[in-house]
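>>> Here is a sequence with its predicted model. Questions after.
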Amino acid sequence: MTIPSRKAYKQADEAAAFAHIKALAEKEPVDDEAASELWLDAEATVDAYIDAAESRSMDLLPSRQELGESCFWLLFQTKILRDDEHYRLIVELLSPQLGLSMFDLLPRVRKLREAALDALEAMVKKPPMDRPIAPQACEDDLF
């Protein structure tokens, strides 16, 4: 009988994180109101983490799972989940056995938050493809 290696433990831990991510993705909000509420909750959790990490307050830090899920929702809803750097952060946060310093993650979480906000702004400025665009008035219109 062989003793599992560190690599085997890491792979099992990451598999648990990937399963968690898949379960979250399957809970995608069904309407705009639910999506908006989920976004605001996720953004509040990430902001609370940033404030707590900046002030080095352990008491105010959200849990790894809360932060990981919130980061996931910010990226999932803005369709930038495939960014490897941000996705890796989410996997690390949702890997239960991986040792992390929550304070050391601050620059990465800030960067993820900014990317999500930039993507959201771009989504707002771009008209959705499923909504018809109103015809523009021109000088040849009779009415």
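Everything's here; your move.

>>> Could you use CA atoms for every contact and neighbour count after this?
Will do.

>>> Spell out the residue ranges of the helices in the chain.
With helices called from DSSP state H, the chain shows them at 6-25, 32-54, 64-77, 84-94, 106-125.

>>> Any chance of a markdown table for those, columns mean neighbour count?
Formatted as a markdown table, the helices of the chain follow (neighbours: other Cα atoms under 10 Å):
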| stretch | mean neighbour count |
| --- | --- |
| helix 6-25 | 14 |
| helix 32-54 | 17 |
| helix 64-77 | 22 |
| helix 84-94 | 19 |
| helix 106-125 | 16 |
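
>>> The closest residue to Phe18 other than its chain neighbours and Ala44: what is the separation?
Leaving aside its chain neighbours, Phe18 sits nearest to Val91 (6.9 Å; criterion: Cα to Cα, 6 or more residues apart in numbering). Distance, Val91 to Ala44, using Cα to Cα, to the nearest Å: 20 Å.

>>> let's bring in a second model and compare:
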Amino acid sequence: MASAASSSDAGGEVPWTPGVVQPPPADGDPWGVWIPRLGVEASLAGLGLDDRGALDVPDRPEIAGWYVGGPRPGEVGPTVVAGHVDSRTGPAVFARLHELREGDVAHLVYRDGFVVTYRVRGVERYDKDAFPT
């Protein structure tokens, strides 16, 4: 679901209205991810595929990435977002991802302030070697 709302309300949640879908901006890519329950506010980089056809990963542990070969956030179809759980120096952007619960929200933000809000419908964990790419 998408919402063109601000994240500055007192509750820290972006208002969400079921059934309201707005197309993302015609130009530009999403640049940030915000997951209130986890305290995640991170940059969002575009990701492609490596030489083997597997999803690339962000080059720094503190940023997340979205797969540019699929629908942009807010378009019809699955949007793929990936990030590290840990690194040699400690926890990374998605270290607490396992704490998400059904109903929690994640927001992907465009530079013009357009916000695409996703609600968690389930959580699955994969070992790095078994990640479905």
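Ah, there it is. Since the model is a prediction, treat every value here as computed from it, not as a measurement.

>>> What value does the TM-score take for this pair?
The TM-score (TM-score structural alignment, normalised by the length of structure 2) is 0.23; 63 aligned residues with a Cα RMSD of 5.1 Å.

>>> pretty sure the residue nearest to Phe18 of structure 1 contacts Ala17?
Yes: contact criterion Cα atoms under 8 Å: Val91 of structure 1 and Ala17 qualify, at 5.6 Å.

>>> Who are the contact partners of the spatially closest residue to Asp41 of structure 1 that is not a sequence neighbour?
Of all residues beyond its chain neighbours, the one nearest Asp41 of structure 1 is Ser70 (7.6 Å), with distances taken as Cα to Cα, 6+ apart. For Ser70 of structure 1, the contact set (Cα atoms under 8 Å, 6 or more residues apart in numbering) comprises Asp41, Ala42, Glu43, Thr45, Val46.

>>> got a markdown table for those, with distance to Tyr87 of structure 1 too?
Formatted as a markdown table, those follow (distance: Cα to Cα, whole Å):
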| residue | distance to Tyr87 of structure 1 |
| --- | --- |
| Asp41 | 19 |
| Ala42 | 16 |
| Glu43 | 17 |
| Thr45 | 18 |
| Val46 | 15 |
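
>>> hang on, isn't Trp34 of structure 2 packed against Val40?
Yes: assessed by Cα under 8 Å, Trp34 of structure 2 is found in contact with Val40 at 5.4 Å.

>>> tell me the SS of Trp34 of structure 2?
strand (DSSP: H, G, I helix; E, B strand; the rest coil).

>>> how far away is it from Ala42 of structure 2?
For Trp34 of structure 2 relative to Ala42 of structure 2 (Cα to Cα), the value is 7 Å.

>>> What of Val105 of structure 2?
From Val105 of structure 2 to Ala42 of structure 2 the distance is 15 Å (Cα to Cα).

>>> Quick check: longest strand in structure 2 by residues?
As assigned by DSSP state E, the longest strand anywhere in structure 2 is strand 40-47.

>>> joint contacts of Val91 and Ala17 of structure 1?
With Cα under 8 Å, 6+ apart, Val91 of structure 1 and Ala17 have no common neighbours.

>>> so how far is Val115 of structure 2 from Ala2 of structure 2?
Ala2 of structure 2 is 6 Å from Val115 of structure 2, by Cα to Cα.

>>> Show me what the longest strand of structure 2 packs onto, helices and strands only.
strand 30-35, strand 64-67 (3 or more Cα pairs under 8 Å, 6 or more residues apart in numbering; DSSP states H and E).
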